[in-house]
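**Q** Provided below are the primary sequence and the corresponding predicted coordinates.
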Amino acid sequence: MTDPVARRNTPTPGSDLLGSDPASDALRPLAERMRPQTLDEMVGQRRLLAPGSALRRAVEAGRVHSMILWGPPGCGKTTLALLLAKYADAEFRAISAVLSGLPDVRVVLAEAAERFANGRRTVLFVDEVHRFNKAQQDAFLPHIERGTILFVGATTENPSFELNSALLSRCRVHVMEAVSADDIAEALRRALADEERGLGGQGLDVSGEALLQIAGAADGDVRRGLTLLEIAAELALGESGTVTEATLTQVLADRTRRFDKGGEQFYDQISALHKSVRSSNPDAALYWLARMLDGGCDPVYLARRLTRMATEDIGLADPRAQTMAIEAWDTYERLGSPEGELALAQLAIYLATTAKSNAAYVAYKAARRDVVEHGTQEVPLHLRNAPTKLMKQLGYAKGYQYDHEAEGGIALDQTGFPDAMGERTYYRPVNRGLEIKLGEKLARLREAREKARGGA
């Protein structure tokens, strides 16, 4: 009888990505040839796959469950799915939500059902699963419940927003992280030393510093790091065999950082920018602004969000902030990129540095709540306009006190709210910026109004 552990460590049918085929290895990219064949070969993901962790124990024991792997590109989602099939002695099948439709899904599920009837499980890997619509996602549910398939969905987007609750309830979500530069450098060193699958034995000379530069340029993506190394190796082997600074300049010239417009990373970064401004940290605000511009974010979108920050988080503590925001927005639209981006940078620095107050924001929300709670209240007669004789006869504007003619310029005993509501206090200035003076004035007025109404 075959040892189950040994059997789990044998490449399964359909998982040739884990096998070694000398005839085709030379045609495969380095990143594919160096794909880890055991859990120990995976770099990064220490939290998820550390020795003794729940997931690792389950995988090594062959007790694989249906799951969603959520993480950035190149963090090892596909590799982990392949290893799940290998350790579970299951057939591996993969489909892409970008390239496959419901008919393709049905074919794969029918094959899995037939395989299941013959006593063999199937690990079905669905890449970019968030791109499937509700009907396509629902097609997997009965097969997951019956155990026909071990479902492994991979996504770069937040599953809470992109996947059906029914699918999420049947799968565990495992969060995978971007791989650190040090871990990518380790993967690159393995590729340089491996003579069977990697670049070992070719006489390639790559310094440790060059490896770190490539690893940093990979930006958390192991696959990208190995691809950059392969390009550098091809250039070097065509010349001196050494990856020089000039070689790296060619290879890394057009590198870009990870940025997903409209995706999870996009909203995480705009959140970081907003919160850095709110925390009065101009350096962090400038960093996130530069990150988003570097990633291709529309500067007009950033101008709009910065203007929102000026009204929501600075408010009346510094009314100039809103004016500056509009002017910076206008400056960018007149100059365009890259010159106009400096106006946005200046604005971000100013917003982060100046006094903060969300008192107006809080007051407006409180007023909105009262509108909803109290419904359509009648405007008090003394506040109504009376342009006609009939309106005057009905009492419109009766008793209204013209503030300019009142002592001190304010009719203190005159209410501005519907009778059924009574007076309300929404706006409570903070003790920062201009609102210090506004708060002092309002405190005096509110006290005088209360005395005047009490006297009446």
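**A** Yep, it's here. Since the structure is predicted, the reported quantities are computational estimates derived from the model, not experimental observations.
**Q** use CA for all of it now, contacts and neighbours both
**A** OK.
**Q** Pull out the buried positions in the longest helix seen in the chain.
**A** Counting by DSSP state H, the longest helix found in the chain is helix 435-455. Across helix 435-455, burial judged by 16 or more other CA atoms under 10 Å covers 435, 438-439, 449.
**Q** any idea which of these is the one closest to R384?
**A** The shortest gap between R384 and any of these belongs to R449, at 21.0 Å (CA to CA).
**Q** Quick one: residues contacting that closest one.
**A** Going by CA atoms under 8 Å, 6 or more residues apart in numbering, R449 touches 412-413.
**Q** go on, S279?
**A** Per CA under 8 Å, 6+ apart, neighbours of S279: A352.
**Q** where's it relative to P29, distance?
**A** Distance of S279 to P29, given as CA to CA, to the nearest Å: 46 Å.
**Q** before we move on, what about R223?
**A** 10 Å.
**Q** Over to A367?
**A** The value you get for A367 to P29, if CA to CA is used, is 62 Å.
**Q** And S280, by the same measure?
**A** Taking CA to CA, one finds S280 at 47 Å from P29.
**Q** So between the two, which is more surrounded?
**A** The neighbour comparison of S280 against P29 (other CA atoms under 10 Å) goes to S280, with 18 against 14.
**Q** is it true that that one touches Y350?
**A** No - assessed by CA atoms under 8 Å, S280 is found out of contact with Y350, at 9.3 Å.
**Q** Against that first model, consider the following:
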Amino acid sequence: MPDLFADIPVPPLAEALRPKVLDEVIGQSHLLGEGKPLRLAFQSGQAHSMILWGPPGVGKTTLARLSAQAFAGEFIALSAVFAGVKDIRAAMEQAEHYQSLGRRTILFVDEIHRFNKAQQDALLPYVESGRVTLIGATTENPSFEVNAALLSRAQVYVLQSLTDAELRQLLTRARDQVLSHLQFDEAAIDTLIGYADGDARRCLNLLEQCHVAAGAAGVTRLDAGFMENALTLNSRRFDRGGDGFYDQISALHKSVRGSNPDAALYWLTRMLDGGADPHYLSRRLVRMAWEDIGLADPRALQIANEAAMAYERLGSPEGELALAQAVIYLAIAAKSNAGYTAYKAARAFVKQDKSREVPRHLRNAPTRLMKDLGHGQAYRYPHDEPHGYAAGETYLPDGMAEPHWYRPAPRGLEIKIAEKVARLKQLDEEARRRRPAGDSDPLDGEPFSHE
């Protein structure tokens, strides 16, 4: 007779080693250490709804399962990827049955950010009434992905990627308990930890992959070379649409603004390595050139644009070198946000100001009627004036004071620009002093002064 049980599937290593008690959990010491919030909550036995927010493989599901044990409750798990309102209602009926028996229900919703508003709203009355204690797990920022009403009824706990030391501790446990017949060089362990990238599940899956490869090769001692050949090199963890993505682009931008070329190059490389779209990165470089460098070094914009065009022509990986060199240049260039600040101030003013008329001397006069109405009359052509500048002329609407939005920074080319602006203002003041008495001056503001 054949053995009907010979092909019972063996659970993956990550599942087999899932902690059974809180003290077996590796990592998250900021939440699980002595006197820390989650440990105190588990020790008290007082259940409360919570959202566990963190990257993959840091223990969100494990903590949810352990909560049922700590809070002495029944555990119902839903995956927001597959579940709908019908599944939620079925879970609530089951929870109502447990409640009638005097038992508490822990409802775990994995990937809760995948629930739409209606599905999240369906949970509200049951969480509010206490029929279930909700534990949601998400890799996305709950502030954006979880309804405010639901979020207000749950405590958010932020979980962190495992450190190299914690991953090493995890590997030691796995080898001691399951794979004691294998020996690893230190370099092999370092390689495995590097590939794991802070993800405990990935770390154990890679270890399992090494175990299979070692069995096929008939070896028991693994070095770095074996690991490089045996492991499937997955791209590093990179969230193309969530907080991880925007945190890294923020770090890149701030490194450029902070004039640190090495840091800027690091974050650019991290994003390229993680799969960020180089076209998006090239657009961001152009934005940095305008926002943080501006007229202090106009070459920065030229270099950023040329790098974007070079990438369009060459593609990856050759075109990435152009982006890298642009990042280095932007980081070391003189910095000024004077143009950016001036534009924002002008935009804010126009948004709240009335619609002012164009002064007659500045109006277009393509027809005889417009000329008869005075359009363009008394306009002074700067090229016919001394210094190529119509000193004392005004170009703002009548009655509008000089706003002084653009104030050149004392860096790079803007030092020269500031000198030019100051000289032109001096010419304006001299022209106004020479103006005959009785002539009106439509400018009400103070003369420009460079700070």
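**A** The structure has been received and is ready for your questions. The structure presented is a predicted model; accordingly, all values stated were derived computationally and were not measured.
**Q** What's the TM-score once they're superposed?
**A** Here the superposed chains carry a TM-score of 0.92, computed using TM-score structural alignment, normalised by the length of structure 2; 430 aligned residues with a CA RMSD of 1.8 Å.
**Q** Among the buried residues of helix 435-455 of structure 1, pick out the one closest to P380 of structure 1, please.
**A** Distances from P380 of structure 1 to the buried residues of helix 435-455 of structure 1, taken by CA to CA, are shortest for R449, at 17.8 Å.
**Q** and the closest one, what pairs with it in structure 2?
**A** Using TM-score structural alignment, the partner of R449 of structure 1 in structure 2 is D428.
**Q** Confirm A77 of structure 2 sits in a helix?
**A** No - A77 of structure 2 sits outside any helix when classified using DSSP: H, G, I helix; E, B strand; the rest coil, being strand.
**Q** Map it onto structure 1.
**A** By TM-score structural alignment, A77 of structure 2 lines up with A94.
**Q** Equivalent analysis for E385 of structure 2, please.
**A** Checking TM-score structural alignment: E385 of structure 2 goes with A406.
**Q** Name the SS class of the closest residue to L424 of structure 2 other than its chain neighbours, please.
**A** Computed as CA to CA, 6 or more residues apart in numbering, the closest residue to L424 of structure 2 that is not its neighbour in sequence is A391, at 7.4 Å. Classification of A391 of structure 2 using three-state DSSP returns coil.
**Q** and if you look at N431 of structure 1?
**A** coil.
**Q** Show the contacting residues for the counterpart of it in structure 2.
**A** Residue pairing (TM-score structural alignment): N431 of structure 1 is matched to P410 of structure 2. Taking CA under 8 Å, 6+ apart, we find P410 of structure 2 in contact with A418.
**Q** R237 of structure 2 now?
**A** 197, 274.
**Q** switch to 7 Å and redo it
**A** By CA atoms under 7 Å, 6 or more residues apart in numbering, the contact list for R237 of structure 2 reads G274.
**Q** what about it, distance to P397 of structure 2?
**A** On the measure of CA to CA, R237 of structure 2 and P397 of structure 2 end up 55 Å apart.
**Q** Ok, A390 of structure 2 next?
**A** Distance from A390 of structure 2 to P397 of structure 2, by CA to CA: 17 Å.
**Q** same check, this time on R368 of structure 2
**A** On the measure of CA to CA, R368 of structure 2 and P397 of structure 2 end up 24 Å apart.
**Q** What residues does A308 of structure 2 make contact with?
**A** S282.
**Q** secondary structure element for it?
**A** According to DSSP states H and E, A308 of structure 2 maps onto helix 299-314.
**Q** next one: that helix to chain centre, how far?
**A** 24 Å (CA atoms, centre = their mean, to the nearest Å).
**Q** which residues in structure 1 does it match up with?
**A** The aligned range for helix 299-314 of structure 2 is 320-335, by TM-score structural alignment.
**Q** Would you mind listing the buried residues in the matching stretch?
**A** For stretch 320-335 of structure 1, burial by neighbour count (16+ other CA under 10 Å) applies to 321-322, 324-332.
**Q** Over to stretch 167-176 of structure 2?
**A** Buried residues in stretch 167-176 of structure 2, counting neighbours by 16+ other CA under 10 Å, are found at 167-168, 170-171, 174.
**Q** of all the buried residues of stretch 320-335 of structure 1, which comes closest to G422 of structure 1?
**A** Closest to G422 of structure 1, out of all of those and judged by CA to CA, is Q322, at 32.6 Å.
**Q** The residue nearest to A95 of structure 2 when sequence neighbours are not counted: what's it in contact with?
**A** Closest residue to A95 of structure 2 apart from its sequence neighbours, by CA to CA, 6+ apart: T105 at 5.8 Å. By CA under 7 Å, 6+ apart, the contact set of T105 of structure 2 is 73-75, 95, 98, 132-133.
**Q** In strands, which of these appear?
**A** 73-75, 133 (DSSP state E).
**Q** Can you tell me which of those has the most neighbours?
**A** T133 (25 neighbours).
**Q** Tell me the residue in structure 1 aligned with it.
**A** Match for T133 of structure 2 (TM-score structural alignment): L150.
**Q** what residues are up against that match?
**A** 65-66, 122-124, 144.
**Q** any chance of these in CSV, with secondary structure and distance to G74 of structure 1 too?
**A** Below are those laid out as CSV (DSSP: H, G, I helix; E, B strand; the rest coil; distance: CA to CA, whole Å):
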residue, secondary structure, distance to G74 of structure 1
H65, coil, 22
S66, coil, 21
T122, strand, 24
V123, strand, 20
L124, strand, 19
I144, helix, 26
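**Q** Tabulate those residues (JSON lines), appending distance to A310 of structure 1.
**A** JSON lines is the format used below for those (distance: CA to CA, whole Å):
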{"residue": "H65", "distance to A310 of structure 1": "48"}
{"residue": "S66", "distance to A310 of structure 1": "46"}
{"residue": "T122", "distance to A310 of structure 1": "54"}
{"residue": "V123", "distance to A310 of structure 1": "51"}
{"residue": "L124", "distance to A310 of structure 1": "49"}
{"residue": "I144", "distance to A310 of structure 1": "49"}
